[in-house]
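Undergrad: sequence first, then the predicted structure:
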Amino acid sequence: MCGAPRGVQMQGDDASRRSAAPQRRLRPFRSLDALLVAAVLLPALLFGALATFDRSQALATAERDLLATLDTLYGHAEKVIEFQVLALGATDERLRGLSNEAVAANVADHHAYLRALSLYVARIGIVVLGPDGQVLVDSVNEQPPARVSASDREYFRWHQEHPGPEFYVAGLLHSRNHGGLVFFVTRRRSAADGGFLGVTAVGVRQTSFLEYWRSAAVVPGTLVTLSRSDGVLMARWPAIEPGDAVRLPEGGALAQAFDASLERVVVSGTSPLDGIDRLVAYRHLGHFPVSIAVGIPKEAALAGWYRRVTIYGGFAVMTSLALCWLCLLARRRTQELRQLNAHLEERVRERTAAIQASESQVRLLAREVDHRAKNALAVVQATLQLTPKKDLETYVEAVAGRVSALARAQALLSQNQWRGASLQALLKAELTPFVSEAGGEFNTRAELDGLAVLLPPAAAQPLAMAMHELATNALKHGALSVPGGQATVSWRLSDTAEAPGDLLILRWEESKGPLVKPPTRRGFGFRMLEAIVRGQLGGRLSLSWLTSGFVCEIEMSLTRPGRASEEGALKKAG
């Protein structure tokens, strides 16, 4: 009496269901729209992250190579400077206690000694100067040149003003003897009373450094400098003339590294001389006031990265386009399913009105229709989500191949009235299409070896799927991908604690195929193989990449196969 009429309640329920129906219909489209946006943004974000990481790795590699090159050039320069110091010491030791007149009186012997000494210590030039800067004896000329004087040289004036045995390193200059570019390490010659007798100088041509640097610094645009601690250049590659830049330019990355004492630390900056952005590092040569620096163009350091980024970008664009196409295809299929669902609902309403079914029958029929529609959507979504979507052709081929494997197993079970399937017949049915596609006869490309085994129905279809994945891999990457390659499947039965002959041990072995390389990661096919063997068959899986070929071993129980559903196994593989 107090409640509303029953018909009114039913009308209200129908109205609420009709208002909720559009919301349910919009949800798949909102999800697909979100996927469409993700299909564009996700590859772009992944591309940006990968490019950033790869750039940092490229720079880190370039810095390691730069420091390795620096250490190599450092060792060479240190030995050359040490040779100069040794030559100075040996020359001073020979002339110790001799006056300039005594040296001039025996020029031939001294010249022969200095010449042999210069050849012994890496062909450096040795010259002995008098107090007026004139050459007394040198390692090049048997008779000292009469018109060559070093009295105006920086190092000569320095030794005139600084009594003592200290070494002095001179910058890059033109030799007045042969005209080439040289730098000198010099030492004062003093009399017993401390008087100035002259200077002993040992020099190295810039070309001797350039030849070695050219062979060691292989990156185009590399800059190498040998300089004093105050920035005066002793040698430079690419070569320069004195007067072009006798000092390191102020404000450059190398000068800033010197000021901050950043030895063996890679810094970046633009050179004021040529405007090239370089990575630069330097080292001091032991206890000498000399430093060697190496710089490589950042453009050259990132050359490989630029090439890889181009490839990454192209792949990201293709991936984004493929994902967008798949999302649009799924949206269209969902629209078709929605229309079909609407048509089915209309037919249900017409049928309900025609037979005037009871309220419980109407609700049961509505649930039936809803369940069928959801199942149809689930099948489409599972197919789209679980199979790798590299491209349409691969996608269709992968789905068709796996469905065909199931169909062949289904046919064998049906022929035997679902009592089971012959293992040998199942293997031959699964391998024959792949042997034909590989171009060969079954007996020459595939071999089956084992006793007659009847597989239970629960194990036949999963094992057919496993053989399909192995044969697919062999055709794409393994023995069936090359002429003459062979796949051998052998099996045997073993006893278990529960029953004799219960354990099936099946071995897949490839031979005469291409060189086997273990994969760096497991692809979808191998993950699906693991899910089938361990999930559906409840067995064990062993994979080996031997030098002779790929080997797979499967162990499974014939009386107690795994009970995991195909859907669960596929989800694990996905």
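TA: Yes, it's here. Numbers count the residues shown, from 1 in each chain.
Undergrad: going forward, measure contacts between C-alpha atoms and count neighbours the same way
TA: Will do.
Undergrad: sec struct for the closest residue to residue 298 other than its chain neighbours, please.
TA: Leaving aside its chain neighbours, residue 298 sits nearest to residue 278 (5.0 Å; criterion: C-alpha to C-alpha, 6 or more residues apart in numbering). On the three-state scheme (DSSP: H, G, I helix; E, B strand; the rest coil), residue 278 is labelled strand.
Undergrad: can you give me the helices in the stretch 251-400 of the chain?
TA: Taking DSSP state H, counting those that start in this stretch as the test, the helices found in the stretch 251-400 of the chain are 253-259, 298-301, 303-355, 359-386, 392-415.
Undergrad: what residues are up against the residue nearest to residue 298?
TA: Contact analysis of residue 278 by C-alpha atoms under 8 Å, 6 or more residues apart in numbering lists 268, 269, 270, 271, 295, 296, 297, 298, 299.
Undergrad: I figured residue 504 was touching residue 463, is that so?
TA: No. Between residue 504 and residue 463 no contact is recorded; they are 11.6 Å apart, counting by C-alpha atoms under 8 Å.
Undergrad: second structure follows, compare the two:
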Amino acid sequence: MSGVNSLRPPSAPRPRQRLHAFNALLLACAGLPLLLAAGEAFQDRRQVLSEAGRNIVVMLDTIHGQAEKVFQFQALALGAAEDRLRGLSNADIRMDAPAHHRFLRRLKLYANEQIGVAIFDDDGRVLVDSERFEPMERVNVSRRDYFLWHRDNRGDDPFVSGPVRSQTSDEVVFLITRRRSAEDGSFLGVAAVIVEQRSLLSYWDQAVPDQRGLVSLSLDNGTLLARRPTVALESSLRMLPQGPLSRAASADAERQVVRGVSPLDEVERLAAFRRLAGYPVRVAYGTPVDMLLAPWRRRAMAYGCFAVLTSIALSWLVLLAWRRTRQLSDLNATLENRVKERTAEIESGEARLRLLAREVDHRAKNALAVVQAMLQLTPKNDVTSYIRAVEGRVSALSRAQTLLSEDHWRSASLHALLKAELAPFVTEADGECDTRAELEGPPVLLPPNAAQPLAMVVHELATNAVKHGALSTPGGRVSISWHLTDQEDAPASALALRWKETGGPRVAGIPVERGFGSRVMATVVRGQLGGRLSQSWLPGGLVCEIEIPMLNLRKQNEPAASHAA
């Protein structure tokens, strides 16, 4: 390493310094176009909102002028009706009701059918109106807010009511009313001009074709007279105090554009309001912010795409230059890495050899110990039987070894182990296993320290079945079933295996003397595997039940594996 470093010129910058300079240059190339695009988009957005504010004020003035004309005309119509009826009592008006109706009808026609005029007596009943020759007797307005206000307040001041449902047409209307008084000042009733909301909405649809634009007419106390987009307007509905237009009205910010979310429809708008001269009424106009910013968003997207492409191009050029300058450093680093990798490979190879040596030693000792125990325990009374027994048990051990070696001594399939152990004792027909032996159970993988002993147990059971049990006669059958059981300390921690023989010679009962195979099975299951063994000599055949704690066997196998690692 020192030799390589000594070849670097003294004045050359160090790799870390060059990396910092490259990172700064790359950040500038990637960030500068994006920063410029963001600045341009921000300035464009400010201009869009500023222009929208000016347009909102212009449109507000137009709508305000129309609303003032409507109210002025209503005041003229109301004044004309009062002049005609001045000095007349309610009885006089009823006597000449047809003539008064024709006069009020002409007023309505003059207003293009957009208003209605009605005269009410001191009980709230209709004396005469512009709609019907004979007034409807069921109509009574004695409980309306405008009637109660005029009854309790002297003077000629007009009153603008909130929206109500008409008792004759069921349309939503609001009224401009005045008190009718006798010469002595007593209350005679109310003269009212009736305005339908739909007449205002129709004009607004013509003046502001975009249905997303907000137009509203409301009283100073917040009661809505008409609104577009429409909402369910009743006499009790008011604009919520937290609304942006209500706050602007409280601050007397007339013709000033405010921004906020409407509490009625949850739409964010730019909006402004103006009051009508002589009436406690204000008109408002607004435009959704999303609609105003939609063209700006498209332009901002174009700015962003251009900035991203520019940043990518500049960054690619910087990266290309950086790769050229790093060639010598990369060659040096590659050489050092190869030396380190070769050293690591040598050390790893030596570790693997040591591991394999310990593993071979461990497996060989286990196999020799099993063979030694098997030779010592096998009866030696008859040489031929002794040889046959040893060969069978060694074969069972070998088959288990083969299954374990196929999975690199990690585990062995229980189904494969049982099939291998039963193969020498069960005939095959047409390449398929004879139905005299049935295997049924879920997939189970046995650890090495359980596979070999269990193979010996199954071998002893199969040998006994061939000699004395179900497999000793042509019609005999053996069924082996197994499943995993839950224990208190852990789920699925025990293997329960059941060996059942049927169709063989009739079993007289429990044997007087236990054979060598039974002793081997008891020693292996209880002593070596730490499990439980139960044998039942039923008349139909032997039933053997084995339960092996798999979790304990895995724990016993872990120390050897960790030691080998």
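TA: Done, it's in. All figures in this text were calculated on a predicted structure; none of them were measured in a lab.
Undergrad: quick TM-score on the pair, please.
TA: In this superposition the chains share a TM-score of 0.53, using TM-score structural alignment, normalised by the length of the second structure; 324 aligned residues with a C-alpha RMSD of 3.0 Å.
Undergrad: the more surrounded of residue 504 and residue 463 of the first structure?
TA: Using other C-alpha atoms under 10 Å, the more surrounded residue of residue 504 of the first structure and residue 463 is residue 463, with 25 against 19.
Undergrad: run a quick neighbour tally on residue 429 of the second structure.
TA: Under the neighbour criterion other C-alpha under 10 Å, residue 429 of the second structure is assigned a count of 8.
Undergrad: same question for residue 89 of the second structure.
TA: 14.
Undergrad: and if you look at residue 66 of the first structure?
TA: For residue 66 of the first structure, the number of neighbouring residues by other C-alpha under 10 Å comes to 25.
Undergrad: okay, it and residue 297 of the first structure: tell me how far apart.
TA: Residue 66 of the first structure sits at a distance of 11 Å from residue 297 of the first structure (criterion: C-alpha to C-alpha, to the nearest Å).
Undergrad: could you export the helices of the stretch 251-400 of the first structure as CSV, including distance to residue 131 of the first structure and mean neighbour count?
TA: Written out in CSV, the entries for those read as follows (distance: least, C-alpha to C-alpha, whole Å; neighbours: other C-alpha atoms under 10 Å):
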stretch, distance to residue 131 of the first structure, mean neighbour count
helix 253-259, 36, 18
helix 298-301, 50, 18
helix 303-355, 56, 15
helix 359-386, 92, 14
helix 392-415, 89, 16
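Undergrad: now distance to residue 34 of the first structure too, for the ones you listed, in TSV please.
TA: Formatted as TSV, the entries for the helices of the stretch 251-400 of the first structure read as follows, by distance: least, C-alpha to C-alpha, whole Å:
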stretch	distance to residue 34 of the first structure
helix 253-259	49
helix 298-301	40
helix 303-355	10
helix 359-386	15
helix 392-415	21
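Undergrad: residue in the second structure paired with residue 142 of the first structure?
TA: The criterion is TM-score structural alignment: under it, residue 142 of the first structure has residue 133 as its aligned partner in the second structure.
Undergrad: its match touches residue 96, doesn't it?
TA: No. With contact defined as C-alpha under 8 Å, residue 133 of the second structure does not reach residue 96; the gap is 11.3 Å.
Undergrad: okay, the two: which has more neighbours?
TA: Neighbours per residue (other C-alpha under 10 Å) separate residue 133 of the second structure from residue 96, with residue 133 holding more: 15 against 11.
Undergrad: check contacts around that one.
TA: Residue 133 of the second structure makes contacts with 97, 98, 101, as judged by C-alpha under 8 Å, 6+ apart.
Undergrad: those residues in helices, which ones?
TA: Using DSSP state H, the members of those that fall in helices are 97, 98, 101.
Undergrad: out of these, grab the one that's most surrounded.
TA: The residue in those with the most neighbours, by other C-alpha under 10 Å, is residue 101 (24 neighbours).
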